[in-house]
Every structure is written in structure tokens, then in C-alpha cells.
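Chemist: Here is the input, now give the coordinates:
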Amino acid sequence: MLFIFTDLDGTLLNQNDYRYDDALPILGVLENKNIPVIPVTSKTKAEVESLCNKIGLNSPFITENGSGIFIPKGDFRFDTTQALTTDLYKYISLGLDYHNARGILGEISQKLKTDLVGFGDLSPEDIVNLTGLSLNEAILAKKRDFTEPFLTPKHINADLLQNIAKEYQTTIVVGDRFSHLISEKAGKGNAVKWLLNHYHNREEKIATIGLGNSPNDISLLENVDIPIIIPNPDGVHKGLQNKNWQVAPHSGSKGWSQIITEIILGHKI
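Modeler: Sure, this is the predicted structure:
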């Protein structure tokens, strides 16, 4: 059994325009071969559902930096006895709830004596201007369940920020524009491990591929058999340059498509 775990922004989706057209042909091949493509992303459930509906993904998905694991109700490959239930999914929470995440970010702000500006402080229009998302996409990005992204404070020492977060059993996933306050029990790698550990058929040999483009994806890539770096348009992220991992030949969905095609079909596009 082969599982493909993939980041979205800058990986399956292009970094600048969020398009995925180049990946559609190989995604169709993977569907025909019953190879699940499992998004592992900082995006919300609402965002991932919207994307999956557009491109036809029917697999589990992992949201908000490994804080939520959503398994479609008709997917019986995984042990979901510990899971909670919604109309469409069984789900596992490895994170906080959003109200608590917002409260903790406020307390960290007070300790730092500076305003940490979270998504809850921003309008959808603000998020459009900061990210290049469409207005509808920005609205979906604000529908958070577990974590709070905030503008990365350039004037605050990252170690200090991280140490204060630890006092609340949380951690900070630092990004170039946005950082994310998440539970210390969450993380992309922990969510991947949860899914693999709860796969029903323990006797079946499992192989895993992981794809990502930034340091936020390191824990994902460390927990798969074949880790693959998708370069950004200007090259491999500096935070991944010391990793001895395979690098796709192109950025975004074109690189994603070509490297997966080479692995799955054994030839180049």
C-alpha cells in the first residue's frame, strides 16, 4: 500500500497563484490506482474540503499544521474508535480548540508587551491583501478549529517567543509571513504517524511518500520513506538546504506532477 502525504501551498499548489492544473493528470492516475493523496497542511478544514471537491480527492486530510485529522465516513481503512464524528467525517483532534488558541495568543502578547496580530484580528479583506487569496478563500481561512496564525513579529526573538509558548503547552510554527500557535501535541509529523499507526491492515506492507517546500514540512518529511522537497520559484528554501532529500525539478504543481510521475510510472513527463 502506498500513501502520498503532501503539503499544499507551494507544493501541490503553486506558490504565487495557488493553481494545481499541472498535477491533475497524475492525480487522475493515482485515483485509478487507488493510491491515496493525503493533504497535510496549515489550511483549515473548510479550505481543504473546498480544494478536495475541486480536484476530486476523497482521502483523509490533515489540517492546521497537524492539529486535525479528518477521515471520510466511508473510509474504513483506519481505526476510528477514538474519533469524534461530524456529518461527513470521523475526526481526531491533536490540538487546542480555537477559543483557547486565541486566548493563549493574547496572554503571550501581554507577556511580550507587544500586540501579536492573529487571524481573528484581521478581516477577510486584510487576509486577501496579505496573502493574495481570493475573498472566498480568505473567508474559509478564517473558519478555524484548532490554531491561530499571526503575523510573524520580526522584532521579537524567536527563542523568547517559543519559550513563552511552552509555558502554555503550545509551540510556534514560525513562517516568513505568518506563524502558527499550535498545541505541542500537534504537528504534521505527529498527525502522519497517527494515521499510519491506525491503519487497519497491519500485515500489509506500507510505503510512504511525503512532499513539502518549507521548514514547516520537516516533521512531515522526517516521517515518510521517501521525502521530497518541492523548490520554490527562487530555489530550495534556505531552511531545507541542509537536508539530504530528493528535490523535484520544478516548483509547485509542475514539480509535484513530474516527480510523482517518475516514481509511480517510472518515466519522465
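
Chemist: Only C-alpha atoms from now on, for both contacts and neighbour counts.
Modeler: Will do.

Chemist: what ranges do the helices span in the stretch 1-150 of the chain?
Modeler: If you assign secondary structure with DSSP state H, counting those that start in this stretch, the helices in the stretch 1-150 of the chain sit at 24-32, 45-55, 98-112, 124-131, 135-141.

Chemist: residues of the fourth one that come out buried?
Modeler: Residues of helix 124-131 classed as buried: 124, 127, 128 (neighbour count, 16 or more other Cα atoms under 10 Å).

Chemist: One more: stretch 148-168?
Modeler: 148, 149, 150, 151, 152, 153, 161, 162, 164, 165.

Chemist: Could you dump the buried residues of helix 124-131 into a markdown table and include distance to residue 58?
Modeler: Supplementary listing: these in a markdown table, determined by distance: Cα to Cα, whole Å:
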| residue | distance to residue 58 |
| --- | --- |
| 124 | 28 |
| 127 | 28 |
| 128 | 28 |
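
Chemist: List the residues that contact the spatially most central residue of the chain.
Modeler: With distances taken as Cα atoms, centre = their mean, residue 41 lies nearest the centre of the chain, 1.1 Å away. With contacts defined as Cα atoms under 8 Å, 6 or more residues apart in numbering, residue 41 is in contact with 6, 7, 8, 9, 62, 63, 64, 65, 66, 188.

Chemist: this one as well, want them side by side:
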Amino acid sequence: MVLTTALIIFTDLDGTLLNSDTYHYEAALPTLKHLRQVGIPVIPVTSKTRAEVDTWCQHLELQDPFIVENGSAVFLPRGTVPFQLPAGEDAGAYRVLQLGCSYVMARAGLKAIAQELKRPLKGFGDWSVEQIQQLTGLSYEEAKQAKAREFTEPFLTPKNMSAAQLRQVVEARGFQVVVGDRFSHLIGSGAGKGVAVQAVIDLYQAWVPGQPLMTLGLGNSPNDTAMLEQVDYPIVVPGAQGPHPALAQRGWSVAPAVAPEGWRLVVEATLKKLAPDSVGQL
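Modeler: Next up is the predicted model:
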């Protein structure tokens, strides 16, 4: 792939590019094809594992880098990225830029935090694939891919404890936590969606020194805040009840519909403003 337009698109998956209820994405395929043809990278930024994102990249026909497990690592397809690969380990077809801790460290960290809190904290490493299926509603194959953690540990959010209390204990142990209503994610101190997005921008910028790069980011939840803060043009994709309250007051643009139609419409509209030469027959 050759970067022909100085624009990079970063996008969350669930509820942003994929419909949050049906996981439908077909409405976005023509736009994704056009972006691929004009050389505009589309970079998934998600809490999903490498195994999960690898599958979605096949469905969506994406050949660009992707960011996994809440910014814990960037996977760079060695055969398609236009820039020089940074130092790092190779895994399959990818060069891995690791920003967070290993899964072994995350598991050990969760046990230490549970001891300090004096309450059990159960994570994906404690459950079978079938149990994860029951807890998440995923299919067997999807649950198997979700369990294939490499850097972070999702765990049941403890009840009767504020997010601030949980963060205080976690950070004292040298980790970060992304607190969710049902599941929280224990991640390494050097990880984060914003950090990972900047790492990818730096790689592309080093390839075209002196050429300004524009960045577009799309997300739908507070977990995407760091990514949206890192880009030039942040866009919120609403849910069925509108944009998430935590994102609605930021003054960011809001897509006109839910995913995937809202993703398609707002990306096409933004292209016409930021990169009109790339629009063509879109």
C-alpha cells in the first residue's frame, strides 16, 4: 500500500464500524474499498485480541496496522506497510510493537490486586471458553479468540467499589485499569489507545518527513476518549439512544446514524472536506 493522501483513519470496532447489536458492517464495505484504493489507511483501535482483529480484518478486507487490547500493542503487517518497520518481535505476518505488559504479568497483577482488596477477582484466565460464552454471549469461536489474551486481562468489575477506588489500588501496583460496567481490563502502565495511536502516527510521519498528516478518529464510548483526544478530527458514532453522555459534551462531531451507516456517512463527508482529491467516484 502507498500512502497517496496525507490522511490516516483510526477507528474503534464495536458500536463504531460494527453495529453494536448485530455486528453488521456491510454498509461500510464500499467506503473501505475506496479508502484502500486511494491509499488512506484504516487503523482499528480496540480492546479486542489479535486473534479477534485478525478475523475482522479479513471480513473488512483491511491490510493496515491495527491496535489491540486497549493500546497494549500495535500489529504491523510486514508485507503491506509503506514505512520502515521498527525494532520488535515478529508474530506470524506481523511485526509487533509492544507497549503494555505481557499476559503473564497481567495475570500476576490481578492476583496481587485481589489480595490487596481482600476479594476474589475473576478474569478470562480463570474461565473456560464455554464459561466466557455464557458470560458474554459470544459464539464458541469468538469466545476462544477473546480468551487468546497476550497483554491484558479482562475481569469482572467488583461491586460496591467506585471506579476511583479501583484505579487507586491498580495504579499503586504499577498497572492501569479500564473500568467498565460489567468487565474491567487490567493493562500495563505503558499502554493506552492514545499512546498507541501516536506511535502509529509517528511511524507514518517518519516515512513522509515534512508532510503534514491529518488524522481522523471514530469511537463510541469513554474507552475511546484517549484515541479521540489524540487525533485532529475526533468523531463520535452514536448508539440507538444517541451519543454516549461522557462524549456528548466534548464538542466533537457526531455521526448522523448508528454503525455502520453512520460510520460510512461521516467518513465520506469528512473525505470531501479534508481530501477532496481522493473522493473520485465515492
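
Chemist: In the first structure, what range does stretch 251-260 of the second structure match?
Modeler: Mapped onto the first structure with TM-score structural alignment as the criterion, stretch 251-260 of the second structure occupies residues 244-253.

Chemist: Start and end of the matching stretch, how far apart?
Modeler: Looking at stretch 244-253 of the first structure, the gap from its leading to its trailing residue is 22 Å under the measure Cα to Cα, to the nearest Å.

Chemist: ok so, going back, now check the second structure for the residue matching the residue nearest to the centre of the first structure.
Modeler: Aligned against the second structure - with TM-score structural alignment as the criterion - residue 41 of the first structure pairs with residue 46.

Chemist: try residue 186 of the first structure
Modeler: Pairing criterion TM-score structural alignment: the partner of residue 186 of the first structure within the second structure is identified as residue 191.

Chemist: Look at its match and tell me its secondary structure.
Modeler: Look at residue 191 of the second structure: counting by DSSP: H, G, I helix; E, B strand; the rest coil, its state is coil.

Chemist: what separates it from residue 119 of the second structure, distance-wise?
Modeler: Taken as Cα to Cα, the spacing of residue 191 of the second structure relative to residue 119 of the second structure amounts to 26 Å.

Chemist: With neighbour numbers in mind, choose between the two.
Modeler: Taking neighbours as other Cα atoms under 10 Å, residue 191 of the second structure and residue 119 compare with residue 191 leading, 22 against 11.

Chemist: Next up, the contacts around that one.
Modeler: 70, 71, 72, 73, 99, 100, 101.

Chemist: Now with 10 Å, please.
Modeler: Taking Cα atoms under 10 Å, 6 or more residues apart in numbering as the definition of contact, the neighbours of residue 191 of the second structure are 69-73, 98-101, 151-152, 175-176.

Chemist: what does residue 223 of the first structure give?
Modeler: Taking Cα under 10 Å, 6+ apart as the definition of contact, the neighbours of residue 223 of the first structure are 5, 188, 189, 190, 191, 192, 193, 196, 208, 209, 210.

Chemist: Contacts for stretch 134-143 of the first structure, please.
Modeler: Under the criterion Cα under 10 Å, 6+ apart, external residues in contact with stretch 134-143 of the first structure comprise 42-51, 98, 119-120, 122-129, 131-133, 148-149.

Chemist: and with 8 Å instead?
Modeler: In contact with stretch 134-143 of the first structure (Cα under 8 Å, 6+ apart) are residues 43, 44, 45, 46, 47, 119, 120, 124, 125, 127, 128.

Chemist: right, and out of the residues you listed, which lies closest to residue 220 of the first structure?
Modeler: In terms of Cα to Cα, no member of those lies closer to residue 220 of the first structure than residue 43, at 15.0 Å.

Chemist: Quick check, that closest one in contact with residue 66.
Modeler: No. Look at residue 43 of the first structure against residue 66 with Cα atoms under 8 Å: they stay out of range, at 9.9 Å.

Chemist: quick one, which of these two is more surrounded?
Modeler: The residue with the greater number of neighbours, taking residue 43 of the first structure and residue 66 and applying other Cα under 10 Å, is residue 66; the counts read 30 against 23.

Chemist: I'd guessed that one sits against residue 96; true?
Modeler: No. Assessed by Cα under 8 Å, residue 66 of the first structure is found out of contact with residue 96, at 11.3 Å.

Chemist: Residue in the first structure paired with residue 130 of the second structure?
Modeler: Pairing criterion TM-score structural alignment: the partner of residue 130 of the second structure within the first structure is identified as residue 125.

Chemist: go on, residue 19 of the second structure?
Modeler: Taking TM-score structural alignment as the criterion, the aligned counterpart of residue 19 of the second structure in the first structure is residue 14.

Chemist: who's in contact with that match?
Modeler: Taking Cα under 8 Å, 6+ apart as the contact definition, residue 14 of the first structure lies against 20, 251, 252, 253.

Chemist: if we go to 10 Å?
Modeler: 8, 20, 21, 22, 232, 233, 251, 252, 253, 254, 255, 256.

Chemist: Could you check how far it is from residue 252 of the first structure?
Modeler: If you measure residue 14 of the first structure against residue 252 of the first structure using Cα to Cα, the figure is 4 Å.

Chemist: what does residue 241 of the first structure give?
Modeler: Here the criterion is Cα to Cα. By it, residue 241 of the first structure lies 17 Å from residue 252 of the first structure.

Chemist: Looking only at neighbour counts, state which of the two leads.
Modeler: Looking at residue 241 of the first structure and residue 252 with other Cα under 10 Å, you find the greater number of neighbours at residue 252, namely 30 against 13.

Chemist: isn't the more buried one right next to residue 234, touching?
Modeler: No. In this structure, residue 252 of the first structure sits apart from residue 234 without contact. The criterion is Cα atoms under 10 Å, and the distance is 11.4 Å.

Chemist: and stretch 171-187 of the second structure, how far apart are its ends?
Modeler: Distance between the two ends of stretch 171-187 of the second structure: 10 Å, counting by Cα to Cα.

Chemist: Just give the nearest non-adjacent residue to residue 34 of the second structure, would you?
Modeler: residue 282 (6.9 Å; Cα to Cα, 6 or more residues apart in numbering).

Chemist: in the stretch 51-200 of the second structure, which spans are strands?
Modeler: For the stretch 51-200 of the second structure, applying DSSP state E, counting those that start in this stretch gives strands covering 66-68, 73-77, 89-91, 94-98, 153-156, 175-178, 183-188.
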